[in-house]
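> Sequence below, structure please.
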Amino acid sequence: MGFLSVLSMAHALIEDRVRKGETVIDATVGNGVDTLRLARVVGSQGRVLGLDIQQAALVTARRRIDAEPQDGLGSVTLTLRGHEEMEAVLPPPLHGTVGAVMFNLGYLPGAEGELVVTHADTTLVALGAALRVLRPGGLVTVVLYPGHEGGDVEANAVETWAAALPQVQYQVMMYKFMNRKTSAPYLIAIDKRESKQTS
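This next block holds a predicted model:
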């Protein structure tokens, strides 16, 4: 038996961390694979907020979600907005309560015509927002795809940003297959540490 794929590892980390009934965010909906997984994890009392700048992505994701048995799925709100706008989209009372934020960077698989890709400038803004809306003990997962044009620049920027996060507040992990070509996708996961109580 081999290791988990990068995406499967992201899902496993989320399933281990997220609590039933929580609010979670899919910052890059794409075809809705992560969105659906999050809806299952939070359960019927939970809530998923999904963002994407492509209407086609939201349509595909909604079809995927609606095709599933709805028992046990959290409510899913899909919004035509960029991931860097998550704080504006998320109701203020929920800031600081989010259990997890998932990012699957790159481009929409199966998209026709000119590719719309994520970029380092907006991605770094979105990652900062993700840490602010996250609850203590919450998790951010970022799947990076350095293989397409500009993907390596974005991946390097995310790595540099993540490596500079203060250790007292965050734990940062990288999951990567070392003997694959450098363009292979990999995962960065960020754990927002819970505050230690002093007596």
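
> hey, let's count contacts and neighbours off CA atoms from now on
OK.

> Can you report how many residues lie near the nearest residue to Lys192 once chain neighbours are set aside?
Using CA to CA, 6 or more residues apart in numbering and skipping residues adjacent in sequence, the residue nearest Lys192 is Tyr170, 4.8 Å away. Neighbours of Tyr170 under the rule other CA atoms under 10 Å: 19.

> got a list of what Tyr170 touches?
Ile190, Asp191, Lys192, Arg193 (CA atoms under 8 Å, 6 or more residues apart in numbering).

> For the comparison step, fold the sequence that follows:
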Amino acid sequence: MKNYQITEWCSHFIRQQVKEGDFCIDATVGNGNDTVLLCELAGSKGKVAGFDIQEKAVEETRTRLKERGLDSGAKLFCCGHERMEECLRSDPDCAKMTERAEDGYGKVSCIVFNFGYLPGGDHKIATKAESSVEAIRQGLTLLEKNGMMSLCIYSGGDSGFEERDRILAYLKGLDSRKYLVIMSSYYNRPNNPPIPAMIIRL
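The predicted model follows:
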């Protein structure tokens, strides 16, 4: 790893998870860093769907993907991530992501979340507790066996603590027979450091 910032920490595990041809979702596109990474890892045979409620984030990410020749494998939606399953199901290019196998598992290898506000953007526009928990719930049903969900959970400052507390409570209640939840902590850092989390669908 280049450093131990939360985004680099989570990217380390994303790189180990995603392989050529995978289906992936960036549930909070933001500045597009994770979308680009997922597209690079999934390759020309894979597919990446990205969601963000801010048109600016979607357009800037689309531009970044085009500049890198990665746009053909990506589909971006300007809407809240709590609508991910609805949007994927209604889009011909992404509908396969919502299909379930006979054993009930989905087809998505990796889903990435960064909760909070867009870095460099309007701090008044941020993810919210209710819609974020719903997006996590939907995403978990889309994961394939041994699929992974990566979460960067920010709190304090402008965004407060409600979303963090609701997400952590939801993760704590997940069925341990179906999901493995791994929490990390910047244990000696002050000022409400972010929380990296991983969920593996068993």
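
> just to revisit the earlier point, the residue nearest to Lys192 of structure 1 matches what in structure 2?
Alignment note (TM-score structural alignment): Tyr170 of structure 1 maps to Tyr179 of structure 2.

> For Thr141 of structure 2, see how far away its match is.
11 Å (CA to CA, to the nearest Å).

> what's the answer for Gly30 of structure 2, then?
Using CA to CA, Gly30 of structure 2 is found at 23 Å from Thr141 of structure 2.

> between the two, which one's more packed in?
More crowded of Gly30 of structure 2 and Thr141, by other CA under 10 Å: Gly30, with 29 against 17.

> Tell me the counterpart residues of the top strand by length along structure 2 in structure 1, please.
Looking across structure 2 with DSSP state E, the single longest strand is strand 143-153. Using TM-score structural alignment, strand 143-153 of structure 2 corresponds to residues 134-144 of structure 1.

> So which residues make contact with the matching stretch?
Contacts of stretch 134-144 of structure 1 (CA under 8 Å, 6+ apart): 6-7, 10, 14, 17-18, 95-106, 130-131, 151, 155, 185-195.

> how big's the offset between it and structure 2?
For stretch 134-144 of structure 1, the mean deviation from structure 2 after alignment is 0.7 Å (mean CA distance after the TM-score superposition for structure 1).

> show me what contacts the residue nearest to the spatial centre of structure 2?
Central residue of structure 2 (CA atoms, centre = their mean): Val112, 1.9 Å from the mean position. Shown in contact with Val112 of structure 2 (CA under 8 Å, 6+ apart): Ile25, Asp26, Ala27, Thr28, Asp34, Met149, Ser150, Leu151.

> Just the buried positions in stretch 74-93 of structure 2, please.
By neighbour count, with 16 or more other CA atoms under 10 Å as the criterion, the buried positions of stretch 74-93 of structure 2 are 74-82, 84-85, 87-88.
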